[in-house]
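Undergrad: Let me see the structure of the following:
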Amino acid sequence: MGEGVHHFVPWQDRARCREYDPEIFFPEKGGSSREAKRICAECPVRIECLNYALRRDERYGVWGGMSERERRRLKRMAS
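TA: Next comes the predicted model:
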């Protein structure tokens, strides 16, 4: 979950990803993130998760329904 220690935050208790194997959200390079994004699309804390990943500059995995590449693109568009 990114570099350093992962800190638990309260919204994570409500995250749909808690019900699934974490490997779904961290596909190998070139692997599909489709299933992770489908799960995220129905998650009640998707926005909180995405904001968390953006603030922490998460470099791996699907967070808030977006891959690392998609998050980088979003940050570039916002600046």
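Undergrad: Only C-alpha atoms from now on, for both contacts and neighbour counts.
TA: OK.
Undergrad: Confirm for me that Tyr60 is in contact with Glu23.
TA: No - in this structure Tyr60 lies outside contact range of Glu23 using C-alpha atoms under 8 Å: 11.4 Å.
Undergrad: So for those two, which sits in the more crowded spot?
TA: Tyr60 (17 against 10; other C-alpha atoms under 10 Å).
Undergrad: Next, the structure of the following sequence, for comparison with the previous one:
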Amino acid sequence: MSERFSPRGTLLAMYSQTITPSDLAWQEQALCAQTGADFFFPEPGSSVRDAKRICGMCAMRPACLDYALSNDERFGVWGGLSEKERLGLRRALE
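TA: I've put the predicted structure just below:
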């Protein structure tokens, strides 16, 4: 599992050190809320590069990733990770 915006091996560390709000207020502050879902839920086989670029600039990224992992989000880019990357992270956390 690798991610373009993080040095190698920091995904698991980032997740394990995440402190997130207990409510969903972070969603209103997230850059994706200002961008539109098309970037974050692309057609199968399409690039997620633009979504990851936006996530890389978002301060709410740790809360987003925590939400996606806690709620078993299976589709789209959440917290800067694709479905496949989140699956790998889930497996590493088990």
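Undergrad: any common contacting residues for Tyr60 and Glu23 of structure 1?
TA: Shared contacts of Tyr60 of structure 1 and Glu23 (C-alpha atoms under 8 Å, 6 or more residues apart in numbering): none.
Undergrad: Skipping adjacent residues, who's closest to the aligned partner of Asp66 of structure 2 in structure 1 in space?
TA: Counting by TM-score structural alignment, Asp66 of structure 2 lines up with Asn51 in structure 1. In this structure, Asn51 of structure 1 finds its nearest non-sequential neighbour in Gly64, 7.8 Å apart by C-alpha to C-alpha, 6 or more residues apart in numbering.
Undergrad: Do a quick rundown of the helices in structure 2.
TA: Ranges of helices in structure 2, per DSSP state H, are 10-16, 26-29, 49-56, 61-70, 83-93.
Undergrad: Please identify the deepest-packed of those.
TA: Per residue and on average, the most neighbours among those fall to helix 61-70, with a mean of 20 (mean count of other C-alpha atoms under 10 Å).
Undergrad: just checking, Cys40 of structure 1 touches Arg46?
TA: Yes - counting by C-alpha under 8 Å, Cys40 of structure 1 does reach Arg46; the two are 6.1 Å apart.
Undergrad: overlap in contacts of these two?
TA: 63-65.
Undergrad: Closest one of those residues to Arg16 of structure 1?
TA: Closest approach between those and Arg16 of structure 1, by C-alpha to C-alpha: Gly64, at 10.6 Å.
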